[in-house]
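Enquirer: Sequence below, structure please.
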Amino acid sequence: METPSPKGSPFMSSPFAASPNTEILLRRTVLAWTQETGLPTSVRVRVDGRSYDLHKSPLTSKCGYFRRALLSSSDVELPENFPGGFETFEMVALFSYGYPLSLDPFNVSALRCAAEQLEMTEEYAFSNLGERSDLYINQVVLQGWDDTLIVLQKCQPLLPISEELLIVSRCVESLAFMACMEILDPEQRRDRPVISVQALSGRAWNSEKVKQITGQDLWIKDLIALPFEFFKRIIGSLRRQGMKEKYVSPVVLFYANKWVLSKKTHKFWESTDECSGAEEANNKVSAILEGLLELFPAEEKADGVIPVSFYFALLARSLSLKLSEKSREKLEHQVASRLQFARVEDFPLPESGTIAFSPELKAMENIISNYASSNSGTDFNRSTHFSSSIVAELWDRYLSQIARDPKLEPHRFVQLIEAIPVSFRETHDHLYGAISIFLLEHPDLSGEEKASVCKHIDCQKLSQEACIDAVQNELMPLRLIVQALFIQQLQTHQALRDCSDSFRYTYSVALSGTGFTPTSRSHPPTSQNLSESPYKQLTDESPYKQVCGEGRSGALSHHVEYESASFRLQALEDEITAIKKNLQGKSTSKKQSFRLFGREDKVLLKRRSHSGQVSTCIGSLSWASQRKCASGILKMLRRIALLGKGKAKMKQSSF
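Expert: Modelled structure (predicted):
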């Protein structure tokens, strides 16, 4: 904080700052009073196990408390919770004897509280201790950042009387005002911008790195060193006085980083007298975390202010703490509201032990369920659908990590898959990858267990690469492999049709410059059933032949190339049709039905016999022949790819 302390503010300049000298000075003052008045000491005051022999007149002249107490006895014992203890009483006694009292930020709060308890008001003496202390706080302390901070820290052991005297409130409001001026004052020229947490977005949370960033602004460093009760009140005052949330939230974040996430702070607490062990230190951290959850901004204000990695760091830390159920649910809800901005690296994993029923996985499952329930009932607009697909992809990638646990049971893995609704998954590639890893790490699964896990894969939502991999994956059930084969066939048919239509359109455009007006056949059709074949032979009346008859050699060469490509496409289509008929014929011979895209569990799974045959939903067919069919389709796909390259060359030549 750049705001300097006012001139004349006596830091550590009081003779009462060193307590051993105060007691000696009091004895000398009492002795001088005895010598001056000739009166012996007549009162004994006990405080904090110590006793002081004093004169009655100085005490009763300024203290209403002693005026009443000494009416019945000359031996007075002050309460155990006397503000400031015996050190403060020694300063009060010196003031009563008329010794010039020097106030400073280190003693003024204790003296003001002691004056209130001893009733040292203007009713008993002019410019009494209570009035003088209040003036010093208002006119000196509250005008400077450092003085106010010191007084506020000294108020903690003086609660609740320091709160009743509004010392805490005045300090809190003053600090909040000066913090706002540090940021909002247009005349304040800063060499660097205010600390922002934008640089922390998209990175793993690192407490030590964040701690280094915090030290760049001293006013933030001072605030996060305060006890939580005072810090909480300052944050509330900052918001009331109009500080923007983008400046307030980082302060809360830095406080949590120091007192909740920092391992060094936790170890420090374990070694202090306040905490006798790790359990008490955890209890203290739990109390701070529960309080901080109340200070986080609302969901709509948190976007772009607090990085999502911070929420996950708090979540991971909370798993080892004893939070209340309400606080835990609130934290999980805040994580769920920011889930679409997370990375899979942010998701917590147990450091050791099994994953299946770890608190980390349970917490993530609750968060995903929370997100799904809060988004399933809403209208699925484009933005919501996009966010849901991102969350589903993150969850599937997280499943790929936990699928490696050999102790993860199939039914538990299925529960985790079903945590995300089917409509959220735009693609099943990552889900297929997670299931493939799970099957690889669990080789002893039965056919029924494999089917229960793999039934969640929709081959229509697999990319071409994933679909090809599924056909070649020996870990997958035969039912899924056959589905992938048929999906691949449909995709190949569509690719052939699009390729042929593209050829027709390209050459019709190329020939239109010769005076030929293309017919409707020259343009790619807008819609066509997959079962229809778009590939037809050229007739003698073809406009391409008319052009050739006119003697245009360039167009003739293009026509010959087109005819060659068309025949090749037709041959590929005939080959695919033959494979399909072969599969359907064998299925008919065994009189078994197969539902191509069915998800029902009534479809029979593959079972191997001792002879190596496989009993499947398409009949008795050897595994080798199935692989041969798959290999045939894959070869055709490669040939289509080569054909596509030829098409590109033909396009270039046409222009």
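Enquirer: drop to CA atoms for contacts and neighbour counts, all remaining ones
Expert: Fine.
Enquirer: And the strands in this structure, which stretches?
Expert: Taking DSSP state E, the strands of the chain run over residues 43-47, 50-54, 75-77, 607-608, 613-616, 619-622.
Enquirer: Proceed likewise with the subsequent sequence, for comparison:
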Amino acid sequence: MRLKMMSCREVEEEYPSHDSVLGGKPNRCVIYPPDPAIVAEQLERRNNNWFVRAKVASDLVVQVGDFRFHLHKLAMVSKSGYLNRLVFAKRSESHGASSLKLLLDDLPGGIKTFESVVNFCYGFNVDVTATTIAPLHCAANFLEMSDDLHHGNLIPKAEAFLSFAIFSSWKDTFKVLKSCESVSPWAKELRIVKRCSDAIAWKASTVPKAFTPGGENSNGNSNVGDSTNTWWFQDISTLRIDHFIQVIESIKRRGTKPELIGLCIAHWMAKWFPRKTFVFDELVVPKHLAQKLQRITVESLINMLPREKNSVSCNFLLCLLKLGLTTKIDLALSDKLETRVASMLEQCSVQDLLVKNNEDGDDTTHDVGIVIRVVQAYVVLSMKNSGARLCNVGRLIDGYLAMVARELNLAVDNFKSLLDALPKNARSSDNSLYRAIDMYLKAHPSLTEEERASVCTAMEYHRLSEDARQHAMRNDRLPLKIVTEFMLLEQVMMARSMLVTRSNINLRTTTRTMLKVNNNKVLERGFATSQNEIKMIRREVENMKMQLNQLQMCKLKLEKQVKSSCFK
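Expert: Take a look at the predicted model:
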């Protein structure tokens, strides 16, 4: 090999670039430095000290963290403008000391990267990969190792391989971007993060079929869309939030469909947020810091959501809203999210409303409280929108009620709040409501009479069908008060029907007398406080039905007689 950094073409010939899904050798490069100012044999380590074995004694000590490098001023300052200035400034303070000491606490990349810098300055080969090139490039810029100071310096050589690594291989692009996490401020300032993000966006949007499903990059999730278009989700979901935001912004600028961006954001959130502890930079952070990071992350996710209608699912937005309330995000953001979910309710399905409850100490399977908030927000919106389709939302919530009614730990207050969340005109009848209430009472037999009565107040007798009313009057799970009320109303309705029938056959007086007698009996009992009295009322209702049928038969006979007499 020639004593210079290999060009991109030479690197590609020796180490062919392959996309990560298809496999292949990773890109690497050996940087050959220019002729050194001092000839050295080797850089060796002894405990926390590094020494350069050379014929000339060292006259410079550079401390990086807990490690000290015993070096030579001529070798280092000839290629680093920053060290040159520090040595010049220290020389006036040293008062003729044979060795100068410098402290580099804020060097990007730390000890490993500085070791590579020292090797370069002394003419040793520097082996770099996609994982190490970004910290090395940042360190070279920090130390001001440009061609202006020495031809063939580290900055241009690191830049050449960095550009090649970013654009030649999908896998290497992510390695470069992940390595930027440890040198984040410098990587952003030098636009390495942006260049990686733009490269990822370009590849994701222009070569969707280059990565075959089922390979290394396949996410194996059939629920996130066509794998031809979503092959890049898995790798992007490994990025931490600030780099993920940068990539999504780049993808948006490429004109990617909003629905695909929404799916990608949902995929990222599903990967990061089921965890019990929040991981940042591969370290478990303290609880108070984790909560702050979670809040900032959720707020960032909300702000980056595509604005287009239906670009994200209702279920994802509900999960995001739940996270937002848990992490105490900005109130304006949570209100904005509530309104967005509420505006989608008319097109939602019951499955969209099922949000898993993973909070410690909460035994319910699904979070009903979050749905109550959204339904209440929808009611406010519908009052402003004359074209609101309340009946669609009524059917949706009735279906949701039937789904969650069986949950053993669903509190009465939450169930009742959801029953009462919609106005009466949202339902054409209360049949579905009655079905959900009956399911809830069956799953919660230990409820008190008062609690059962409070749940049943949401439905009304006249909004039930005939079959539903008959079932309710025979339903032992309903409180006695409600059953009694329904039976009385049934008697009144039958009495009214009998009044109409008897008026046609001149029997109105008898019917009024019967109604008065029956009603007096009910009033004397004090609205029936025992099962025996309920049974008695049921028998009276059956007797009244028989009488009504007899009256109707009598009416038909009279009508026939009238017709026959007219013909005579």
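Enquirer: Next, the TM-score between them, please.
Expert: With the length set by TM-score structural alignment, normalised by the length of structure 2, the two chains reach a TM-score of 0.71; 500 aligned residues with a C-alpha RMSD of 4.9 Å.
Enquirer: JSON lines for the strands of structure 1, including mean neighbour count and distance to Arg638 of structure 1?
Expert: Listed next are the strands of structure 1 as JSON lines, based on neighbours: other C-alpha atoms under 10 Å; distance: least, C-alpha to C-alpha, whole Å:
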{"stretch": "strand 43-47", "mean neighbour count": "17", "distance to Arg638 of structure 1": "96"}
{"stretch": "strand 50-54", "mean neighbour count": "16", "distance to Arg638 of structure 1": "97"}
{"stretch": "strand 75-77", "mean neighbour count": "15", "distance to Arg638 of structure 1": "100"}
{"stretch": "strand 607-608", "mean neighbour count": "14", "distance to Arg638 of structure 1": "31"}
{"stretch": "strand 613-616", "mean neighbour count": "19", "distance to Arg638 of structure 1": "28"}
{"stretch": "strand 619-622", "mean neighbour count": "18", "distance to Arg638 of structure 1": "25"}
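Enquirer: Between those strands, which one is closest to Leu159 of structure 1.
Expert: The closest of the strands of structure 1 to Leu159 of structure 1 is strand 43-47. By C-alpha to C-alpha, the value is 18.7 Å.
Enquirer: Nearest to Lys326 of structure 1 among the strands of structure 1 would be which one?
Expert: Comparing the strands of structure 1 under C-alpha to C-alpha, the one sitting nearest is strand 43-47, at 44.7 Å.
Enquirer: What range does the closest one cover in structure 2?
Expert: Aligned using TM-score structural alignment, strand 43-47 of structure 1 spans residues 60-64 in structure 2.
Enquirer: got a list of contacts for the matching stretch?
Expert: For stretch 60-64 of structure 2, the external contacting residues (C-alpha atoms under 8 Å, 6 or more residues apart in numbering) are 68-73, 99-105, 107, 110-111, 114.
Enquirer: now stretch 271-284 of structure 1
Expert: By C-alpha under 8 Å, 6+ apart, stretch 271-284 of structure 1 touches 266, 269-270, 321-322.
Enquirer: just those now: which is nearest Ser388 of structure 1?
Expert: Of the contacts of stretch 271-284 of structure 1, the one sitting nearest to Ser388 of structure 1 (C-alpha to C-alpha) turns out to be Leu321, at 30.6 Å.
Enquirer: tell me the contacts of that closest one?
Expert: Here Leu321 of structure 1 is in contact with 282-283, 285-286 (criterion: C-alpha under 8 Å, 6+ apart).
Enquirer: just Phe231 of structure 1 next, same as before
Expert: 223-224.
Enquirer: The spatially most central residue of structure 1 and Lys591 of structure 1, how far apart?
Expert: Geometric centre of structure 1, nearest residue: Val308, 2.7 Å, by C-alpha atoms, centre = their mean. In this view, Val308 of structure 1 and Lys591 of structure 1 are 57 Å apart by C-alpha to C-alpha, to the nearest Å.
Enquirer: quick revisit: could you tell me which residues make contact with the residue nearest to the centre of structure 1?
Expert: Here Val308 of structure 1 is in contact with 201, 335, 338-339, 341-342 (C-alpha under 8 Å, 6+ apart).
Enquirer: any idea which of the residues you listed has the most stuff around it?
Expert: Counting neighbours by other C-alpha atoms under 10 Å, Val335 comes out on top of the contacts of Val308 of structure 1 with 26 neighbours.
Enquirer: Apart from its chain neighbours, what residue comes closest to that one?
Expert: Tyr311 (6.0 Å; C-alpha to C-alpha, 6 or more residues apart in numbering).
Enquirer: from the contacts of Val308 of structure 1, which single one is nearest Lys651 of structure 1?
Expert: Phe341 (43.0 Å).
Enquirer: residue contacts, that closest one?
Expert: Val308.
Enquirer: What's Asp467 of structure 2 aligned with over in structure 1?
Expert: With TM-score structural alignment as the criterion, Asp467 of structure 2 matches Glu465.
Enquirer: One more: Ile265 of structure 2?
Expert: By TM-score structural alignment, Ile265 of structure 2 lines up with Val252.
Enquirer: Show me what counts as buried in stretch 575-595 of structure 1.
Expert: 576, 579, 587, 594 (16 or more other C-alpha atoms under 10 Å).
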